[in-house]
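[1] Need coordinates for the following:
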Amino acid sequence: MKNINDSFLKGRAKSLKYTFKGAFLLLTTEHSIMTQSFIGVVFVVLGFYFKITNVEWMFQILGFGLILTAESLNTAVEKLCDFVHPEYHKKIGFVKDIASGAMTFAVISVLILLTLIYYPYL
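    Down below sits the predicted model:
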């Protein structure tokens, strides 16, 4: 609950604290986020190696941002579903499958993007 005595700046600082805590938790506990972050680092190295353009860098950064965002939201949905209904339930499984499907769209989009960026260099 919001404390009425918190100033705007103090509230934003608290929000940033929670934001970085969440990112840290994702990077240190979720294997899918670790894997996707590693792949992102590999493509950063490739970007420097092939000297991709500024526009290609922008698209690559946006693409990996999309993947990490989608995976983070997918993880949040799965954790919430598991908390609400720890045992298997058909409807909970359906919700989790849809969240995972959203991740699939992000991955396919970024694979196409990376192909468009790196094909000319290969």
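
[2] contacts and neighbour counts: CA atoms only from here.
    Fine.

[3] Identify the residue spatially nearest to residue 60, adjacent ones excluded.
    In space, and not counting its chain neighbours, residue 60 is closest to residue 114: 7.1 Å by C-alpha to C-alpha, 6 or more residues apart in numbering.

[4] gap between the one you found and residue 49?
    To residue 49, residue 114 is 15 Å away according to C-alpha to C-alpha, to the nearest Å.

[5] neighbours around the residue nearest to residue 60, how many?
    17 (other C-alpha atoms under 10 Å).

[6] Now it: which helix or strand?
    Assigned by DSSP states H and E, residue 114 belongs to helix 90-118.

[7] what comes up buried for that helix?
    92, 96, 99-100, 103, 106-107, 110, 114, 117 (16 or more other C-alpha atoms under 10 Å).

[8] Could you single out the nearest of the residues you listed to residue 72?
    Nearest to residue 72 out of the buried residues of helix 90-118 is residue 103 (C-alpha to C-alpha; 9.5 Å).

[9] Test my guess that that closest one contacts residue 66.
    No. Applying C-alpha atoms under 8 Å, one finds residue 103 not in contact with residue 66, separated by 9.2 Å.

[10] so is residue 52 in a helix, a strand, or just coil?
    Following DSSP: H, G, I helix; E, B strand; the rest coil, the label given to residue 52 is coil.

[11] One more sequence to fold, the one below, so I can look at both together:
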Amino acid sequence: MRRDSNNILKSFRNAFEGIESALRLERNLKIHFFIGIAVAVFSLFLPLSEKDLLWVYFAIFSVIGAELLNTVIEKFLDLFFEDYSESVKLVKDIAAGFVLWYSLFSVVVGILILGRALFSWSPSFAKFFVSGVLIFFPLFSVFVRRYRNVGKNDKSSGGR
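    Next up, the predicted model:
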């Protein structure tokens, strides 16, 4: 039995070392981790139900888990592809999109739950606000990308 508990402890130690290494290497993971801890601690002082607290923690763990998975994917690809590759870029972009997707989910949870607790927002206002965020940011992103591409096309064609 002692041997099994040593293996379990070693597994946990290895897992924590992996998280620690990822935190040292990845700026975005540090940011999400810090924000997650701050929100988790702050949430303890709000009048939240257990269900609401569970959603907040689920959102935090989801974003950090997505960041860890993104780090694994990036590091794994870097092991095998030293030179630039469009395919590798696509996979890395999709992995980053995965993190973004969960980050948006966390924003939605934060607005719906923390907005109600902090600002006494009605559920209908929170839904309206969330809808605005979910519509505005993707549209804004598309607009910015198109604007940047137009600028690049103008420069490459000699400004014509």
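
[12] Quantify their similarity with the TM-score.
    Once superposed, chain against chain, the TM-score is 0.85 (TM-score structural alignment, normalised by the length of structure 1); 117 aligned residues with a C-alpha RMSD of 1.8 Å.

[13] mind listing the helices in structure 2 by residue range?
    2-25, 27-43, 50-80, 86-109, 115-119, 123-156 (DSSP state H).

[14] Please produce a markdown table containing the buried residues of helix 90-118 of structure 1, extended by distance to residue 53 of structure 1.
    Listed next are those as a markdown table, based on distance: C-alpha to C-alpha, whole Å:
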| residue | distance to residue 53 of structure 1 |
| --- | --- |
| 92 | 44 |
| 96 | 38 |
| 99 | 33 |
| 100 | 32 |
| 103 | 27 |
| 106 | 23 |
| 107 | 22 |
| 110 | 17 |
| 114 | 13 |
| 117 | 9 |
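
[15] quick one, what contacts the nearest residue to residue 59 of structure 2 once chain neighbours are set aside?
    Excluding its sequence neighbours, the residue lying closest to residue 59 of structure 2 (C-alpha to C-alpha, 6+ apart) is residue 106, at 4.8 Å. Applying C-alpha atoms under 8 Å, 6 or more residues apart in numbering to residue 106 of structure 2 gives the contacts 56, 59-60, 63.

[16] The residue nearest in space to the middle of structure 1 - nearest residue in space that isn't next to it in sequence?
    Nearest residue to the geometric centre of structure 1 (C-alpha atoms, centre = their mean): residue 68, 1.5 Å. Counting by C-alpha to C-alpha, 6+ apart, residue 68 of structure 1 lies nearest to residue 33, which is 6.7 Å off, once chain neighbours are set aside.

[17] doesn't residue 34 make contact with the residue nearest to the centre of structure 1?
    No. Using C-alpha under 8 Å, residue 68 of structure 1 makes no contact with residue 34, being 9.7 Å away.

[18] which residue in structure 1 lines up with residue 109 of structure 2?
    Using TM-score structural alignment, the equivalent of residue 109 of structure 2 in structure 1 is residue 113.

[19] for its match, what are its contacts?
    Contacts of residue 113 of structure 1 by C-alpha under 8 Å, 6+ apart are 59-60, 63.

[20] Reformat those residues as a markdown table; add distance to residue 81 of structure 1 and neighbour count.
    A markdown table is the format used below for the contacts of residue 113 of structure 1 (distance: C-alpha to C-alpha, whole Å; neighbours: other C-alpha atoms under 10 Å):
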| residue | distance to residue 81 of structure 1 | neighbour count |
| --- | --- | --- |
| 59 | 33 | 16 |
| 60 | 32 | 21 |
| 63 | 27 | 21 |
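
[21] And those, which is closest to residue 14 of structure 1?
    residue 63 (28.3 Å).

[22] quick one: what's aligned to residue 18 of structure 1 in structure 2?
    Residue 18 of structure 1 maps onto residue 14 in structure 2, by TM-score structural alignment.

[23] Near that match, how many other residues are there?
    12.

[24] Next one: residue 52 of structure 1 relative to residue 101 of structure 1, how far apart?
    In this structure, residue 52 of structure 1 and residue 101 of structure 1 are 30 Å apart, going by C-alpha to C-alpha.
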